[in-house]
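Student: what follows is a predicted structure for the sequence shown.
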Amino acid sequence: MRIADEQVDGLKFRNLQAEAMVAAQNRDPERAVELLRSGLELWRGAPMEDINSVKLQAGSAHWKEYHLKAIEMLVDLEFSLHRHRMLTPDLHRWTSFYPYHEGLHCRLAEAMQASSRTAEALVVIHGLRTRLAHDLGISTGPAVEDLYHRLLHGTYRTPVMLG
């Protein structure tokens, strides 16, 4: 069977992600955002979730990592373009897909804070803290705790980049 790269969503996604990285390096964040959004639109559920193959399931972890990196890059780019508020619906979706990802939860809280929704931002961080403690028996990292305290005490300023 012969299939061109542009006929496989996963390969199209990786190509768009690579093009976005080049655009970002060339200081064209608008183009990078456009490419990443196009790539993320191809994403439907967990990769290979219905396939009973240990070997292929192991490969799905790589695809999930590509997906997460694309999301992190998109969020950083959108924040650099001061479009925090626009990201709230996307961040809600992504934090439900990655319920233990501290960086995405912080970004959601920051986006809410940018919309003068401090109480909701604190609920997001509190929910993450509770989930990590209950489900995994761990505490949040210093960046989450710092954001929580800055939000709580009204000393929040500008966001930092995810990665």
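Tutor: Nice, thanks for sending it over. Numbers count the residues shown, from 1 in each chain.
Student: rest of the way, CA atoms for contacts and neighbours
Tutor: Will do.
Student: for residue 100, which three-state class applies?
Tutor: Following DSSP: H, G, I helix; E, B strand; the rest coil, residue 100 is assigned to coil.
Student: how near is it to residue 141?
Tutor: Separation of residue 100 from residue 141 (Cα to Cα, to the nearest Å) stands at 11 Å.
Student: between the two, which is the more surrounded one?
Tutor: residue 100 (17 against 11; other Cα atoms under 10 Å).
Student: gap between that one and residue 94?
Tutor: 11 Å.
Student: same check, this time on residue 59
Tutor: Taking Cα to Cα, one finds residue 59 at 21 Å from residue 94.
Student: so the two - more neighbours on which side?
Tutor: Neighbour count, other Cα under 10 Å: between residue 59 and residue 94, residue 94 has more, with 18 against 13.
Student: need the contact list for the closest residue in space to the more buried one that isn't next to it in sequence.
Tutor: Of all residues not flanking residue 94 in the chain, residue 104 sits nearest, at 7.4 Å (Cα to Cα, 6 or more residues apart in numbering). With contacts defined as Cα atoms under 8 Å, 6 or more residues apart in numbering, residue 104 is in contact with 72, 91, 94, 95.
Student: alongside the first one, take a look at this:
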Amino acid sequence: MKSWDERIDDVWADAAGDEVGDETIARIDALAAERGEDDARAEFERGGARDSAGRPVEAVALYRRALSLGLDEEHRSQCVIQLASSLRNLGEFDDALDIIRAEEERSADGPYRDAVAAVHALILASAGRPAQGLSVALLALVPHLPRYHRSMTAYAREIAESDT
């Protein structure tokens, strides 16, 4: 028999490339019910299903609940990224920026640092500060470049100034 994590992964694999809707939500909810409503991971998955179905208000509440219940580090980072993204979709830019900036500090060397930077850039762009968003994206890209670290860092910082 497959583990709970494997069955969750199967639901997401089945939904890949498709529009997520009520069927996926129902499948995730059924699996989440196995773990109970006080299980952080179950609440996180429920939030993700709603987020993927274009229901950010519902997702935000579930993400916040999952975080308050306590997630392991990997899922906590994912939850924070998804929460900030959902808040961006709702136009709650200040809250989204506070959350994503705190995550940048907390997991500066973590495996999701580039995803954090991408969401940070999107939030800034959506908030009417596209040059600052471009700067964040460029600064995240710099470590992946074979050369030009100093000049690209300087350009990125210069670009950010144009939004102020």
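Tutor: Sure, I can see it. Because the structure is predicted, anything quoted here is derived from the model rather than measured.
Student: and the TM-score between these chains?
Tutor: Once superposed, chain against chain, the TM-score is 0.54 (TM-score structural alignment, normalised by the length of the first structure); 121 aligned residues with a Cα RMSD of 3.9 Å.
Student: so which helix or strand takes in the residue nearest to residue 94 of the first structure?
Tutor: Using DSSP states H and E, residue 104 of the first structure maps to helix 102-114.
Student: superpose on the second structure and give me the mean offset of that helix.
Tutor: In the superposition with the second structure, the average deviation recorded for helix 102-114 of the first structure is 1.5 Å (mean Cα distance after the TM-score superposition for the first structure).
Student: next, the angle from whichever helix or strand comes after that helix to helix 102-114.
Tutor: Note on helix 102-114 of the first structure: by DSSP H and E, the next helix or strand toward the C-terminus is helix 118-131. Per axes from the mean of the first three to the mean of the last three Cα atoms, to 10 degrees, the angle that helix 118-131 of the first structure makes with helix 102-114 is 160 degrees.
Student: quick one: contacts of helix 118-131 of the first structure?
Tutor: With Cα under 8 Å, 6+ apart as the criterion, helix 118-131 of the first structure contacts 99-100, 102, 105-106, 108-110, 112-113, 139-140, 144, 148, 151-152.
Student: got it, and stretch 63-71 of the second structure?
Tutor: So stretch 63-71 of the second structure is in contact with 38-44, 47-48, 76, 79-80, 82-83, going by Cα under 8 Å, 6+ apart.
Student: and for stretch 132-140 of the second structure?
Tutor: With Cα under 8 Å, 6+ apart, stretch 132-140 of the second structure has contacts from 114, 117-118, 120-125, 152-153, 156-157, 159-163.
Student: sorry, back to before: ok, the contacts of residue 104 of the first structure vs residue 25 of the first structure, which is closest?
Tutor: residue 72 (15.4 Å; Cα to Cα).
Student: that closest one in helix, strand or coil?
Tutor: helix.
Student: any idea how far it is from residue 92 of the first structure?
Tutor: 14 Å.
Student: same question, residue 25 of the first structure
Tutor: For residue 25 of the first structure, the distance to residue 92 of the first structure - Cα to Cα - is 28 Å.
Student: who has more neighbours, those two?
Tutor: residue 92 (18 against 11).
Student: which residue in the second structure aligns with the more buried one?
Tutor: For residue 92 of the first structure, the aligned position in the second structure is residue 64, judged by TM-score structural alignment.
Student: what sits against residue 20 of the second structure?
Tutor: So residue 20 of the second structure contacts 49, 52, 53 (Cα under 8 Å, 6+ apart).
Student: mind doing that once more with 7 Å?
Tutor: Counting by Cα atoms under 7 Å, 6 or more residues apart in numbering, residue 20 of the second structure makes contact with 52, 53.
Student: for it, helix, strand, or coil?
Tutor: coil.
Student: could you pull out the helices for the second structure?
Tutor: 4-15, 22-35, 40-52, 56-69, 73-89, 93-106, 113-126, 130-141, 149-161 (DSSP state H).
Student: just the residues contacting the third one, thanks.
Tutor: Applying Cα under 7 Å, 6+ apart, the external contacts of helix 40-52 of the second structure come out as 20, 24-25, 28-29, 32, 35, 56, 58-59, 62-63, 65-67, 69-71, 79.
Student: next one: the second one
Tutor: Contacts with helix 22-35 of the second structure, where a contact means Cα under 7 Å, 6+ apart, come from 8, 11, 42, 45, 46, 49, 50.
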